[in-house]
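Novice: What shape does this take:
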Amino acid sequence: MTPRSALRDLSFSAVIAGFIAVLVGYASSAAIVFQALQAAGAGTEQIGGWLTMLGLGMGMTSLGLSLYYRAPILTAWSTPGAALLVTSLPGYSVNEAVGVFIFASGLILLCGVTGLFARLMQRIPQAISAAMLAGILLRFGLDAFIALQSHFALAAGMCLAFFLTRRLAPRYAVVAALGVGLAVAGLQGQMTFAGKPLTFAAPHFIMPHFTLSSLMGVGMPFFLVTMASQNAPGIATLKAAGYRVPTSPLIAWTGLASLVLAPFGGFSVCIAAITAAICMSPEAHPDPARRYMAAAAAGGAYLLAGLFGGSIGMVFSALPAALIHTIAGLALLGTIAGSLHRALLEDTHRDAAIVTFLLTASGVGFFGIGSAFWGLAGGIITWGILALPGKTK
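Specialist: Purely as a prediction, here's the structure:
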């Protein structure tokens, strides 16, 4: 693909979708990542450097993979993995934490190189993948309207702008909603950018230290949670949206990126699911073949975010939570509807799909693994039981 052909596929709506994806990613989980890095024993300056590496890593992989495969492949940090680190890393040194990052990244790279993960994903029916995606995104759709209760003027104004613009100019519906949200939040004094300067935080190499207790007690669960709760939904999101990209290379490239960044604090680079869905939505571009530029634009936004390290996360956090929830939910309406349609389309997979959807949306978790994995597992088990040979009445 030539740079000229990529520029032809670039659109304003794709740039906005990419920006919103990064905005939602940072605003929704930056606090968890901060806590995880603090739990790893990193000081304030180190946290800024680590976030610099995360931003640069996610930016380069999102941009490179999206342009190469011409598909909206967005990467992200592992939010479930970060949540696990918050509770598991206290008591370990920062060097042991880096050893954990390297260990888990090496295992992910191994999964990609051997193709084990790809073979598993190929056997999952599309209806179950779509149902899991719908279950993951349900909370975001609900949050868009729950915000009406606490921030009526903000959420109602954004919803009204979204649907009016969708009626007249669908490609710019999310842009209009974001503009109205920023205007209302500004008029109400809900945006507080004062005292949040943009600064570059240089990353520093940290010598890893490997111990059996840290690798088995933190590293192995971190690997399982990242694969089950981040990479699996990410690959399923691409599959459910109709993008046929090779699974193993994606896992291998993100695993390699994490492995390289780990000594500098880049604890994970994974295939994104929720934020990637924004780049795959019709609002990014009416033509699915051109939506890859939304993920590429998000990669550019990640690179800019990485240049400013931890400060950019604080800037995103200055926006009111209701604005983030509403814009995310509105941006994902089309994806939620499409996922539910694909999940329930075939009679033979409908029961398994609804089990997957409900389990995923319930938020249940066992053994530190989130509901996305259990929804997928429950749907596959249901599908297997119903597919057993025998007569039905």
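
Novice: hey, let's count contacts and neighbours off CA atoms from now on
Specialist: OK.

Novice: Residues contacting stretch 105-123, please?
Specialist: Here stretch 105-123 makes contact (CA atoms under 8 Å, 6 or more residues apart in numbering) with 223, 227, 232, 235-236, 246-256, 258-259, 262, 268.

Novice: One more sequence to fold, the one below, so I can look at both together:
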Amino acid sequence: MFRDISFPAVYIGLLAAFVGYSASFAIVLAGLTAMGATESQAATGLFFATIGMGVCSIWLPAITRIPAAVAWSTPGAAFLAATAVLPGGFAEAAGALIYSAGLIVLTGLIPAIGRSVAAIPKPIANALLAGVLFKLCLAPALALGEIPLLVLPVLGAWLLGLTWHRLAAMPFAVIAFLLVLVFIVELPSGLGPSAPTQWLPALAPVAPIFTLQSFFSIALPLYLVTMAGQNIPGFSVLELNGYSVNRPPMLRVTGIVSLAIAPFGAIPVNMSAITAAMMAGEDAGQNRATRYWAAMTSGIAYVLLGFAAGFVTTLASIAPIALITAVAGLALVPALVGAISAAFRDTAQLEAPALTFLIAASGMTLFDISGAFWGVIVGAVIWRAKSWAAAARAPGQ
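Specialist: Predicted coordinates:
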């Protein structure tokens, strides 16, 4: 195995880890905070989510010998950030995270569940994803009106990175965010690398509360957006690059790890899509058989980054909330554009994804169940009704 190590694979693996972490850590923190986590609980959740995707990114490629990279559920974190706090607070949210991880494990054990999820019309699934991303994607515009002097440097750096390479946009924005904190926002005395106790958070599990409301309002939509927004595209990236993928065992591994970290408030981990494309392509080496080292390298980097969770969370807590959500929203713009484009690609079926998107984005609740769940139900009913009506008219045409 060690004979397969190559410089391109190691380089791309490190780059993928930097891009993946810098582009989405703010989304994870925003999601945990929105669910009622304290600063310490958010840092703990960030730590275990980072360690979880690091362990899986080492484990799966080592077993399969393919660049099966793993990431945390960025769409899932965005969904949490746009959802109202549950009555039981972060403890009830932890119960929902355990529910969701359990569903991923079941999907790996019972292929019929995976087929049922895949049977959801793709425009409906993409409309759901767009709906849960939409609210957070408004944050950069809202922050620009509220704190323009803090947001403009971040937007400028994001644009500069985007004109160079789309994957550079968020790392540039994060660097600008850090510079804004150093030069514009006053940092507390003693904060910095010389304070080692701030790097690793005080780790503590959350005593979960399990309710039906949290299952339908949080766990089930979180599971659906994780499958539709990360796992299914992640598998497709590997297959498009010529790799044979056995999906159930990979789902079992990511599900079991997600189940292990959920009691600590960590969001689920899943197959990577965007950074996996980097590691499965020719940039990771001409020899396809050795590119798995790119994913393993990213996993090692994630494990190391996990030990900076306390420091990262402390920095994020110093910044105005509007600035943090603005950075998170910028990271989600490409995903929102892609989801909306895919949702409305079929001109004969526009109403179903439109209603799914609007209901999921509205923030409404019905019978204490969030709009994300009802958006899928309403969209699926409209989709099937129109399909049946079109099929009934077809013989007479």
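
Novice: quick one on the thing from earlier: buried subset of the contacts of stretch 105-123 of the first structure?
Specialist: Neighbour-count burial (16 or more other CA atoms under 10 Å) is assigned, among the contacts of stretch 105-123 of the first structure, to 223, 227, 232, 235-236, 247-256, 258-259, 262, 268.

Novice: Would you agree Ala348 of the second structure falls within a helix?
Specialist: No: the assignment for Ala348 of the second structure by DSSP: H, G, I helix; E, B strand; the rest coil gives coil, which leaves it out of any helix.

Novice: Just tell me the aligned range of stretch 141-157 of the second structure in the first structure.
Specialist: Mapping stretch 141-157 of the second structure onto the first structure (TM-score structural alignment) gives residues 145-161.

Novice: Can you get me the start-to-end distance on the matching stretch?
Specialist: Using CA to CA, to the nearest Å, the span of stretch 145-161 of the first structure from its first residue to its last is 14 Å.

Novice: same deal with stretch 238-257 of the second structure?
Specialist: End-to-end distance (CA to CA), stretch 238-257 of the second structure: 21 Å.

Novice: So what touches it?
Specialist: Residues contacting stretch 238-257 of the second structure (CA under 8 Å, 6+ apart): 52, 56, 60, 66-68, 101-109, 111, 235, 268-271, 276-277, 280-281.

Novice: Go ahead and confirm Asp143 of the first structure touches Thr326.
Specialist: Yes: here Asp143 of the first structure reaches Thr326: they are 6.6 Å apart, a contact under CA atoms under 8 Å.

Novice: and the two? which has more neighbours close in?
Specialist: More neighbours surround Thr326 than the other of Asp143 of the first structure and Thr326, with 28 against 18 (other CA atoms under 10 Å).

Novice: what do we get in the second structure for the more buried one?
Specialist: Per TM-score structural alignment, Thr326 of the first structure is aligned with Ala326.

Novice: what residues are up against its match?
Specialist: Applying CA under 8 Å, 6+ apart, the residues contacting Ala326 of the second structure are 136-137, 139-143, 151.

Novice: Any of those residues buried? List them.
Specialist: Buried among the contacts of Ala326 of the second structure (16+ other CA under 10 Å): 136-137, 139-140, 142-143, 151.

Novice: in the second structure, which spans are strands?
Specialist: Taking DSSP state E as the test, the strands found in the second structure are 70-72, 269-271, 365-366, 369-370.

Novice: Just give me the match in the first structure for Ala173 of the second structure.
Specialist: Ala173 of the second structure maps onto Ala177 in the first structure, by TM-score structural alignment.

Novice: Pick out the residue nearest the middle of the first structure.
Specialist: Ala272 (3.5 Å; CA atoms, centre = their mean).

Novice: Can you name the residues that contact that one?
Specialist: Taking CA under 8 Å, 6+ apart as the test, what Ala272 of the first structure contacts is 73-77, 230-231, 233-234.

Novice: need those residues in TSV with distance to Ser214 of the first structure, can you?
Specialist: Putting the contacts of Ala272 of the first structure into TSV (distance: CA to CA, whole Å) gives the following:
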residue	distance to Ser214 of the first structure
Ile73	32
Leu74	30
Thr75	26
Ala76	24
Trp77	21
Gln230	21
Asn231	23
Pro233	26
Gly234	27
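
Novice: which among the residues you listed gets closest to Gln46 of the first structure?
Specialist: Nearest to Gln46 of the first structure among those: Trp77, at 17.1 Å, using CA to CA.
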